[in-house]
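Peer 1: Attaching a predicted model along with its sequence, questions to come.
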Amino acid sequence: MFNHSCESLPRRYELDWLRVLAFGLLIFYHTGMLYSQSWGFHFKSQYLSSGVENAMLLLSPWRMGLIWFISGVALRFIAARLSFWDFLVSRSILILLPLLVGIWFVVPVQLYAQMSQESGLTLNYWQFYQAFFDLSHPIFKNYSAGIWPHVDVNHLWYLRSLWQFTLLLVLILPLLHLSKVQALITYLCEQSLLIIFIVLLLPLCALKLSWPSDTFRYPMGALFLLYGYLLAWQPVFYNQLLRCWRVLLGLFIVGYLLVVAGYHIIWQNPASSQWQITSMDMLYTTQRLLGVVLMLALAQRFLNRNHPILSKLNGAVFPFYILHQSVIIALAFWFTPMQLGVIIEPLAIISLTFMICWFFYEVISGFDVLCPLFGIKPSGQYSRKLRFYARLIGFGIISPLMLVLLI
């Protein structure tokens, strides 16, 4: 299953760039959530608007699907160069340590801002943070949903799901690596792009029709991760995307306009019939897949090259992801009494979020002992020590325990 040679495969620089851009877009997207009038979020600005939702619909269908697809490709390359044991140990350290650090040290500021806005919390942050570790504290009686009472993953749900999906993927690897399955995938990629698109779309539509909407992001993520894993080594597929990028762009623009129209006419209309809602769901699902394949095609066309800064940007992705939403909400909470205005406030939040996250990345990456806590690969010597102690402690004991705690 593991150690299938990938030495002859070139580095997928376009996917590295796409990973950086996809996670970078989360800062813009989650800043937009502060101002969305109809979409729920942990904290809301005083400058709410329904118009911002039109811009966010450009990203919302496909942003996480793209991240999951790239995660699947990454897993294929990682599994090809590591043994089974090293694969599980390295992925668990990379994912679980940042998740646990984020839950207890990064996410709480979001709950503090939310409770301050919704229930008039009068504690300062230090008093709140002390209470946060008391799982039976009465101030959290109305905030009981989460991993433990009032403790939740918030935006870090991706890390938890990524680890769980990785374990599930390992279980089905013998099936995925069967020669007949690989031959079938290769055969599919040799068909027209329309046929490929339909084959990939049908499972997404079936999931959307059968799965509850409030938890649909989980099976959707697992499916896109599986797509990425299976298509990682299929150059014919990417060549087809490259040839058709203009057509995909045109279809995506049309799809976006239809999604915006359907959002206001159907989804925002309480009188909409069930068939209208279902039709809109199918349109949105189609746009989800179309957005992912378009981004892959554009990356093939414009980003398939290396740059000296790419490695550094790639290393900053996890720290940015872990920190960004808490920084956004903390800044919005701080700026609210200042009444900066509908233009200055979001610009200040976006700019400062990038600067603050980069500052923390530079500080964290300077200390090898801190790197694994935020998903940064430490230096070679420290990395070897980390793998040794992880083996010594015993992945087989700790990981199932963490799975119980994190579900």
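Peer 2: That came through, no problem.
Peer 1: from here on, contacts and neighbour counts on C-alpha atoms
Peer 2: Will do.
Peer 1: List the buried residues in the helix or strand encompassing residue 396.
Peer 2: Using DSSP states H and E, residue 396 sits in helix 395-406. By neighbour count on 16 or more other Cα atoms under 10 Å, the buried set for helix 395-406 is 395, 399, 406.
Peer 1: Present those residues as JSON lines; the columns should include distance to residue 313.
Peer 2: Below are the buried residues of helix 395-406 laid out as JSON lines (distance: Cα to Cα, whole Å):
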{"residue": "395", "distance to residue 313": "30"}
{"residue": "399", "distance to residue 313": "29"}
{"residue": "406", "distance to residue 313": "29"}
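Peer 1: for comparison:
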Amino acid sequence: MTRHYGMDWLRIGAFALLIFYHIGMVFVPWNFHVKSTHVATWATLPMLATNAWRLTLLFVVSGYASRALLRRSSGVGGFIGNRTFRLLVPLLFGMAVIVPPQPWVELVTKHAYSGGYATFWLHDYFRFATLAGLSLPTWNHLWFVVYLWVYTLALGLVLLVARSPAPQRVFDKVFAGVGVLIVPLAWLIAVHGWIFPMAAESHALFGDWIAHATFLPAFLFGFGLAGSEPAMAAIGRWWRVGAVLAVVGYAFIIGVERTWPGDTPAPRWIYPFYGAAHAVQQWAAIVALIGIAERYLNRDLPIRPMLTEAVFPFYLVHQTIIVVAMWAILPAGLPGWAEFAILVVATIGGCWLFYVVGRAIPPLRPLIGLRSGRPAALPRRTAAAAL
């Protein structure tokens, strides 16, 4: 399996987008753990440009990367064991150490919680019950790790049962032409426009059917794509059409949002159409982005290996940095642009520090999702470019 640098860059970009999206959550009317006093309805419009496809893209590129990990593993059992260790250890560490400041800030800013952080962590966080409507302990943004692990187990089961190349041949046949665009579109339109119209994901794992109906097929598609030259070639032919369709879907969504803004209830008849437009934007944008990665980004740069390694530690810690930093600067009463700038600098700097320190200390490496052992030194030019 030849390494596809374009998919590496797409994975890096998807996680970078996630960081900026969560910074944006501070400034839009949607629910989040802490909010700026400068909430702006207009900010939802650029957020909606990525809202439909950003998480689905993460599962596609994760499925693609899983194919390479399987090739390097000692069979399916070794693959599952490695992924279980590399995902569940950071998850447990994250739930116990990284995530707790988020519900504490939410309780302090929204529910007048009077206890300090030490009191919260020692006496309230591990209650395995609710506090002011929050279920504690929680995985918050680390739900992605939970879902990825469950989908990896499902993939492993499929691989153990279907040991022949037949599933890959079927994949190649179905997605070798325009099917790479219309087959997933048909499924997602059914999911968002008919089966679960306007339904929201819960990220609670159990009962989150709309999420599983979307993300599990995306993960499996990414795995199949990693072994399918016909499907990648088809994306190379159809990605421009995907880009146009994604813009059309986004335009419809913006039209609905402007017609019924804020808390204005939209009529029920619009729900299936909105869901269908969401689905069109979702898959068409992913096809377009993979096509761009295939056409323009499939080349290596010295900084890529470091960024490829850093994205998971960045993901683990970024939301806690955003929430705590916003809580810290709230009393200053800064203008919105200043808050945004501070959050960007604090989040990138904090994530970089978390990664550099964690990778340099062998016992900490598994806790932040890195391979065990002593790290290689970061090349000076690479480290300087990252800063």
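Peer 2: Sure thing, it's come through. Computed from a prediction, not measured in an experiment: that's the story for all the values here.
Peer 1: what about the helix holding residue 396 of the first structure, distance to the chain center?
Peer 2: 22 Å (Cα atoms, centre = their mean, to the nearest Å).
Peer 1: Who are the packing partners of that helix?
Peer 2: Counting contacts by 3 or more Cα pairs under 8 Å, 6 or more residues apart in numbering; DSSP states H and E, helix 395-406 of the first structure is packed against helix 84-101.
Peer 1: what stretch of the second structure lies opposite the helix it packs on in the alignment?
Peer 2: Using TM-score structural alignment, the residues of the second structure aligned to helix 84-101 of the first structure are 76-93.
Peer 1: mind listing what's buried in the matching stretch?
Peer 2: 76, 79-80, 82-88, 90-91, 93.
Peer 1: Stretch 241-257 of the first structure now?
Peer 2: Buried, per 16+ other Cα under 10 Å, within stretch 241-257 of the first structure: 241, 242, 245, 248, 249, 252, 255, 256.
Peer 1: which one in the second structure is aligned with the fourth one?
Peer 2: When the second structure is aligned by TM-score structural alignment, the residue opposite residue 248 of the first structure is residue 242.
Peer 1: helix or strand for its match, which one?
Peer 2: helix 229-259.
Peer 1: With the first structure overlaid, report how far that helix is off on average.
Peer 2: Superposing on the first structure and averaging over aligned pairs (mean Cα distance after the TM-score superposition for the first structure), helix 229-259 of the second structure comes out at 2.6 Å.
Peer 1: and that helix, what does it pack onto?
Peer 2: helix 44-51, helix 166-174, helix 179-190, helix 270-296.
Peer 1: residue range for the second one in the first structure?
Peer 2: Right, helix 166-174 of the second structure. So helix 166-174 of the second structure is aligned with residues 180-188, judged by TM-score structural alignment.
Peer 1: Then the last one?
Peer 2: Across the first structure, the stretch matching helix 270-296 of the second structure (TM-score structural alignment) is residues 276-302.
Peer 1: and what of the first one?
Peer 2: Against the first structure, the aligned range for helix 44-51 of the second structure is residues 53-60 (TM-score structural alignment).
Peer 1: and what of stretch 211-230 of the second structure?
Peer 2: Going by TM-score structural alignment, stretch 211-230 of the second structure sits over residues 217-236 in the first structure.
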